[in-house]
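I'd like to go over a predicted model; first the sequence, then the structure.
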Amino acid sequence: MTPAPIATLLTDRRFAILAAALLTSPYWTSALAKLLDWNSAVAEAAHFGLQPAMFVAALTILVQLVGSFAIVFRRGAWLGAGALGVFTALATLVAHPFWTIAEPMARFHERNTFLEHVGLIGGLMLAAILRERTR
């Protein structure tokens, strides 16, 4: 049985907004950083061989901001979570291919980062489920 103060917290709309903002913080903060340093955003896309780099950088910012907004403010949260989940899966495969790294410590760190991103995808899936249930 959930203690009453915890049950109250778990049903508080403000707590849900905070949780959604925290879950999406890697995305919206990344988008803001890219907007503030556009040249680095384009260079990052080019570094990973993603062309046209300017288009990829702009699309990344759009997905990160709109997806985060959708989850936090419950406006098509399932679509925002899905977009961020697909984006995360693709970006993780491109940026953290631990299975290609020979050096054990570097492979270990890349594998951990890869799995953290997989966990984030799971969190986005839960956000979509919970936002839909409380609609």
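Received it, and whenever you're ready, just let me know what you need.

going by C-alpha atoms from here, please, whenever you check contacts or count neighbours.
Noted.

in the longest helix anywhere in the chain, what counts as buried?
Looking across the chain with DSSP state H, the single longest helix is helix 104-133. Buried residues in helix 104-133, defined by neighbour count with 16 or more other C-alpha atoms under 10 Å: 107, 110-111, 113-114, 117-118, 120-121, 123-125, 127-128, 131.

pick the one among these closest to Trp78.
Of all those, Trp78 sits closest to Ala128, with 4.5 Å by C-alpha to C-alpha.

quick check, the closest one in contact with Arg74.
No - judged on C-alpha atoms under 8 Å, Ala128 makes no contact with Arg74 at a distance of 9.3 Å.

next, the one to line up against it:
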Amino acid sequence: MTPAPIAALLRKRWFAVAATALLTLPYWTSGLAKLADLGGALAEAAYFGLRPAALAVTATILVQIGASALLILGRMAWLGAGALGVFTALATIIAHPFWQVADPLARFHERNTFLEHAGLIGGLVLAAILAEREIRS
């Protein structure tokens, strides 16, 4: 049984919004950073072989900020979570292919990053599930 003060906190809408803002923090802050440094964002896209880089950066910023906002605001949370989940899966495969890294220490770090991103995908799915339950109740 959940203690009453914790149960009361878990029912608060602001607490869910704060938790979702924290879950999406890596995305919307990255999107804002890309907006602030478009040259760096374009260089990053080119480094990873994403062509045309401008299209990749535009799509990335829209997904990172737009999908985060959907999830945080609880509006079409399934779409926001899905967009961020697909984005994360693709970005993780592109940027962290640990299976291709020869150096054991570097492979260890890439594998951990890969798994952390997989955990984020799980958190996004859970956020969509909880948002759907909120709508139905």
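Looks like it came in fine. The model shown is predicted, which means the values in this text are computed figures rather than measured ones.

tm score of chain vs chain?
Here the TM-score for the pair of chains, by TM-score structural alignment, normalised by the length of structure 1, is 0.99; 135 aligned residues with a C-alpha RMSD of 0.3 Å.

how far away is the residue lying closest to Ala95 of structure 1 once chain neighbours are set aside from Pro97 of structure 1?
Counting by C-alpha to C-alpha, 6 or more residues apart in numbering, Phe48 is the residue found nearest to Ala95 of structure 1 once chain neighbours are left out, at 7.2 Å. According to C-alpha to C-alpha, to the nearest Å, Phe48 of structure 1 and Pro97 of structure 1 sit 12 Å apart.

now do Gly119 of structure 1
According to C-alpha to C-alpha, Gly119 of structure 1 and Pro97 of structure 1 sit 16 Å apart.

cool, Tyr27 of structure 1 as well?
Distance, Tyr27 of structure 1 to Pro97 of structure 1, by C-alpha to C-alpha: 20 Å.

who has more neighbours, these two?
The neighbour count for Tyr27 of structure 1 versus Pro97, taken as other C-alpha atoms under 10 Å, is higher for Tyr27 (22 against 14).

and the host helix or strand of the more buried one with helix 104-133, angle?
Per DSSP states H and E, Tyr27 of structure 1 falls inside helix 13-36. Angle of helix 13-36 of structure 1 versus helix 104-133, following axes from the mean of the first three to the mean of the last three C-alpha atoms, to 10 degrees, is 130 degrees.

what's in contact with helix 13-36 of structure 1?
9-10, 40-41, 57, 60-62, 64-65, 68, 71-73, 120, 123-124, 127 (C-alpha atoms under 8 Å, 6 or more residues apart in numbering).

which ChimeraX command selects the buried ones in those?
Buried members of the contacts of helix 13-36 of structure 1, defined by 16+ other C-alpha under 10 Å, are picked up in ChimeraX with:
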select :41,57,60,61,64,65,68,71,72,120,123,124,127
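
among the contacts of helix 13-36 of structure 1, which are in helices?
Those of those mapping onto helices are 9-10, 40-41, 57, 60-62, 64-65, 68, 71-72, 120, 123-124, 127, per DSSP H.

using the three-state scheme, assign Ala102 of structure 2.
Under the three-state scheme (DSSP: H, G, I helix; E, B strand; the rest coil), Ala102 of structure 2 adopts coil.
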